[in-house]
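Asker: Sharing a sequence plus its predicted fold:
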Amino acid sequence: MVQKIEDRPSTTLRAAPSTVSDGTAPVDTAWRVLAVLGALMGFASISTDFYLPAMPAMAIALHATSGMLAFSITGYLIGFSVGQLFWGPVSDKFGRRLPVAAGIVLFVIGSAGCALSDSAETIIGWRIIQALGASACVVISRAIVSDLYKGARAARMLSTLMVVMAIAPLLGPLVGAQVAAWAGWRAIFWLLVALGLAALAALYTIPETLSPLRRQAGLLSGAFARYARLLTERRILAYAGAGGFFYAGMFAYIAGTPFAYIIYHHLPAQYYGLHFGAGILGIMGTNVLNARLVARMGADRLLIVGALIAALAGTASAVAAWTDWGGLWGLLLPLFVFVSCTGLIVANSVAGALAGFSMEAGSVSAVVGALQYGSGIAGSGLVGLFTDGTPRPMGWIVALAGIGCLMCARSLKNASFDGIRK
């Protein structure tokens, strides 16, 4: 059995001896576990954000429309959602490390395929493969957190990890723009290949966190029956709905801002990463705030506050997109506030859904992730479908997503979920 890493009030991460469940060497420091989990959770952001500044150039090189390139994000989300439904029960049955390793290999293959593609349609296909691999890293890293932490500690740990993983999307567009300018957009995907191989090596510095005694003994074919049962849990649906609506707005933002900023508002492509990175700084800030307040205020209350701010900011972005009031800054500022709400919404919604399901953490994490990223399919897909050369479709989708997030979060206020409130 893995010895749980003690949750310490200090910000200093000390050595925490943890024994691997198969009896091999222990992990020597807690910070190594944090770093590797942060890297694994960052795969989704890395895969999306690195190539955002190069999307207009890719559209020209591949003779594709901006809407078609936006579907490369939609294709990624399809693979990411489906993949989580597969990897969750696999990790509950076989442990955490082996499925993650298999996922990283798929990620590397998909990234190489993107680098070698000669059409937008081929890019979309390889993006699905890439996402199938990346989904293993994210869904299983959340399950590992559930293995090691419970309740408010799990929410605080997820917030801490999101601060760590936020470094990747903060640097991603900046690095991606420079790599594309220096070596072309294909070099971005070769860089992802290298990062995947580095993550594969780092994976074996952390222990297996699911002992054989706690693994699911049934057939994998029973996974869908478990999913059907979990989807009848009102608590899971409420938390996943709040996160899902928010993800729809987030991926509408991700799919729409490269063209809204660079094409419509004439922002030089090399500066896109700076504006995108400002949003990541906002995410880091609210995650730090959430980690400090969640034990005192409760995850549900912070989730509702974040959803309310997201609804207001989304509505403001829709007005700015429709009227052009304030130009680029009029659009950028409310979108910055919306994106920053990630720190109050995502960790608390995931931790809330996982609470009380420790024996099925992988499956619950998969259901929640699939619903959330499946909503992202709708957000990015609608941006591609209703593209009209203006930021208006993106703005209204973000607004509706924020309102939907608030409605789901408000449904938690008067509900009693087996006494789980933090």
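Answerer: Right, received. Where do you want to start? Numbering: from 1, shown residues only.
Asker: from here on, contacts and neighbour counts on C-alpha atoms
Answerer: OK.
Asker: So Ile309 sits against Ser340, correct?
Answerer: No. Assessed by C-alpha atoms under 8 Å, Ile309 is found out of contact with Ser340, at 9.5 Å.
Asker: Neighbour count for these two, which is higher?
Answerer: Neighbours were tallied for Ile309 and for Ser340 using other C-alpha atoms under 10 Å; the higher tally belongs to Ser340 (24 against 19).
Asker: Please list all residues in contact with the more buried one.
Answerer: Listed by C-alpha atoms under 8 Å, 6 or more residues apart in numbering, the contact set of Ser340 reads 279-286.
Asker: Could you export those to TSV, including columns for secondary structure and neighbour count?
Answerer: What follows is the contacts of Ser340, written out as TSV (DSSP: H, G, I helix; E, B strand; the rest coil; neighbours: other C-alpha atoms under 10 Å):
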residue	secondary structure	neighbour count
Gly279	helix	25
Ile280	helix	24
Leu281	helix	19
Gly282	helix	20
Ile283	helix	26
Met284	helix	26
Gly285	helix	17
Thr286	helix	22
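Asker: Quick check: closest non-adjacent residue to Leu37.
Answerer: Ser141 (5.8 Å; C-alpha to C-alpha, 6 or more residues apart in numbering).
Asker: what number of residues lie near Gln372?
Answerer: What Gln372 shows, counting by other C-alpha under 10 Å, is a neighbour count of 25.
Asker: Next, the buried residues of the one helix or strand it maps to.
Answerer: Secondary structure assignment for Gln372, by DSSP states H and E: helix 361-385. Neighbour counts using 16 or more other C-alpha atoms under 10 Å place 361-384 of helix 361-385 among the buried residues.
Asker: Strands of the stretch 251-400 of the chain, residue ranges please.
Answerer: Assigned by DSSP state E, counting those that start in this stretch, the strands in the stretch 251-400 of the chain number zero.
Asker: one more structure, for comparison:
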Amino acid sequence: MTDRNAHPQQTAEAPRGWRLMAVLGLLMGFASISTDLYLPAMPAMSRALGADNGMIELTVSGYLVGFSLAQLLWGPISDRFGRRMPVAVGLVLFIVGSAGCALADSTPTLIIWRLLQAIGACASVALSRAMVRDLHDGARAAQMMSTLMTVMAIAPLLGPLVGGQIAAIAGWRAIFWVLVAIGVLALLALMTLPETLPRARRSDDALRRALRHYMMLVSQPRLLGYVGVGAFFYAGMFAYVAGTPLAYIDYYGVPSQLYGLLFGAGVVGIMATNMLNARLVGRFGVDRLLLGGALSTMLWALMAAINAYTDWFGLWGIALPLFLFVAMAGFIIANAISGALQDFPDHAGAVSALVGATQYGGGVLGSALVGLWSDGTPAALGLVVALGAAGCLLSAVAVVRSRRPG
């Protein structure tokens, strides 16, 4: 009988090299690809569809609703049927949803197609994380996760820059046709990877029992701590994603083509800290780096909030601390995910889905609050970022104080 608790590399053949990293990085990047590419076009979309700024920001929130909730279904499906088939189905839904966005003639219609787009995209993100856990565990999983996040950071780095140019040359609808092409490319790339979850390690549970599994998982205090770290950080992160286009472009007068440079600077920071995390995690451990990242996050968020309310130093008074806030993702996300996955190897799909659902659920709340509280200044952005950082720090402290199960 196969030991389902065996080390992942004993039960799954691990493909190696740049091909594995490139494909998994592409799949993990779908959350960023789907939103960052059209960020510079949001003001133009608002004008074209006759919507106010708050309504256009709901295209981000609507996407995150679908992205967060659908993961709870994809996780158990993948634990039972393997990883590749659900990812392939999700990519097809993403392609259809992207085409619908390109053809939308009103903001509500655009939000609906964004919802379908998200339901498909989240399969790629959640299950690629589970594929990492299929192949590696412990500090090695955290190292690989950090490396992959460095690779996938290319998407948000180039996304606003490329999106701004596409919108300027061909209009905002062309951005969604580009997403259709990316979805097709990812589907073809997926076919080059083997299945990472062997039949011997798949769950025999019926899908209707998935809710019971989630109830068991959320009863684990340590897991809830990891979940909270990611969820609160994403609330601040997506407040940044939804709020900075209008704050930088409309309030501070940054040209849309140059917005991508400011946004991309934060992504460079994420890449740098992910690389540093990959080097340090074997020495200091997941939890210590997680706590250090959360402390730094709180510091930069407070500085951003103060400057957002006072406008003491203008654009740079908020852009610089927000850059440093976003950069802390390198110490937060990979460690929160790998820490959560480490204790439940037999339910990696469900745990990954739960972590992803709560992270992007936090993103829904953060981006929605920025839209609802918007008063035409960066004040709402600063407040939501600070609240998210506070929750992130409290959750990290809870993780450090808890004991690992068993």
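Answerer: Arrived safely, thanks for sending. Everything numeric in this text was worked out from a predicted model, so none of it was measured.
Asker: Please name the residues that touch the counterpart of Val108 of structure 1 in structure 2.
Answerer: Superposed on structure 2 with TM-score structural alignment, Val108 of structure 1 falls opposite Ile95. For Ile95 of structure 2, the contacting residues are 117, 179-181, 183-184, by C-alpha under 8 Å, 6+ apart.
Asker: do that again at 6 Å, thanks
Answerer: By C-alpha atoms under 6 Å, 6 or more residues apart in numbering, Ile95 of structure 2 lies in contact with 180, 183.
Asker: Then Ala398 of structure 2?
Answerer: Gly225.
Asker: Return the distance of it relative to Ile77 of structure 2.
Answerer: 31 Å (C-alpha to C-alpha, to the nearest Å).
Asker: How about Thr109 of structure 2?
Answerer: 29 Å.
Asker: Can you tell me how far the match of Val108 of structure 1 is from Ala22 of structure 2?
Answerer: For Ile95 of structure 2, the distance to Ala22 of structure 2 (C-alpha to C-alpha) stands at 20 Å.
Asker: about what we covered before: looking at Thr109 and Ile77 of structure 2, which one has more neighbours?
Answerer: It is Ile77, of Thr109 of structure 2 and Ile77, that has more neighbours when counted by other C-alpha under 10 Å, with 21 against 15.
Asker: Which stretch of structure 1 is stretch 156-168 of structure 2 matched to in the alignment?
Answerer: On structure 1, the counterpart of stretch 156-168 of structure 2 by TM-score structural alignment is residues 169-181.
Asker: What does Leu115 of structure 2 correspond to in structure 1?
Answerer: So, by TM-score structural alignment, Leu115 of structure 2 is matched to Ile128.
Asker: Let me fix that, I meant to ask about Ser219 of structure 2.
Answerer: In structure 1, Ser219 of structure 2 lands on Thr232 (TM-score structural alignment).
Asker: For Ser91 of structure 1, what is the corresponding residue in structure 2?
Answerer: Match for Ser91 of structure 1 (TM-score structural alignment): Ser78.
Asker: got the angle between the helix or strand harbouring its match and helix 348-373?
Answerer: Assigned by DSSP H and E, Ser78 of structure 2 falls within helix 53-81. Relative orientation of helix 53-81 of structure 2 versus helix 348-373 (axes from the mean of the first three to the mean of the last three C-alpha atoms, to 10 degrees): 170 degrees.
Asker: compared with structure 1, how much does helix 53-81 of structure 2 deviate?
Answerer: Helix 53-81 of structure 2, aligned to structure 1 and superposed, deviates on average by 0.5 Å (mean C-alpha distance after the TM-score superposition for structure 1).
Asker: packing partners for that helix?
Answerer: With contacts taken as 3 or more C-alpha pairs under 6 Å, 6 or more residues apart in numbering; DSSP states H and E, helix 53-81 of structure 2 sits against helix 107-135, helix 348-373.
Asker: Over in structure 1, find the residue span the shortest one aligns onto.
Answerer: Residues 361-386 of structure 1 are matched to helix 348-373 of structure 2 when aligned by TM-score structural alignment.
Asker: Give me the distance from that stretch to the chain's centre.
Answerer: From the chain centre to the centre of stretch 361-386 of structure 1 is a distance of 10 Å (C-alpha atoms, centre = their mean, to the nearest Å).
Asker: If we ignore the residues flanking it in sequence, what's nearest the residue minimising distance to the centre of structure 1?
Answerer: In structure 1, the residue lying closest to the centroid (C-alpha atoms, centre = their mean) is Ala44, at 5.5 Å. Closest residue in space to Ala44 of structure 1, ignoring its immediate chain neighbours: Ala134 at 6.1 Å, by C-alpha to C-alpha, 6+ apart.
Asker: How many neighbouring residues does the alignment partner in structure 1 of Leu299 of structure 2 have?
Answerer: For Leu299 of structure 2, the aligned position in structure 1 is Leu312, judged by TM-score structural alignment. Neighbours of Leu312 of structure 1 under the rule other C-alpha under 10 Å: 17.
Asker: From Phe338 of structure 1, how far out is Leu312 of structure 1?
Answerer: Using C-alpha to C-alpha, we find Leu312 of structure 1 at a distance of 8 Å from Phe338 of structure 1.
Asker: Next: Ala35 of structure 1.
Answerer: 27 Å.
Asker: And these two? Which one has more around it.
Answerer: Phe338 (32 against 16).
Asker: Double-check that one against Ala313; I have them as touching.
Answerer: Yes. Using C-alpha atoms under 6 Å, Phe338 of structure 1 makes contact with Ala313 at a distance of 5.3 Å.
Asker: what's around the residue nearest to Ala44 of structure 1, how many residues?
Answerer: Ala134 of structure 1: 34 neighbours (other C-alpha under 10 Å).
Asker: Specify, as a residue range, where stretch 56-65 of structure 2 falls in structure 1.
Answerer: By TM-score structural alignment, stretch 56-65 of structure 2 lines up with residues 69-78 in structure 1.
Asker: Stretch 384-391 of structure 2 too?
Answerer: Under TM-score structural alignment, the match for stretch 384-391 of structure 2 is residues 397-404.
Asker: quick one: contacts of stretch 118-129 of structure 1?
Answerer: Contacts to stretch 118-129 of structure 1, defined as C-alpha under 6 Å, 6+ apart, come from residues 62, 72, 75-76, 79, 110, 113-114, 117.
Asker: before we move on, the earlier item: the residue nearest to Leu37 of structure 1 -> structure 2?
Answerer: In structure 2, Ser141 of structure 1 lands on Ser128 (TM-score structural alignment).
Asker: now Tyr271 of structure 1
Answerer: Aligned partner of Tyr271 of structure 1 by TM-score structural alignment: Leu258.
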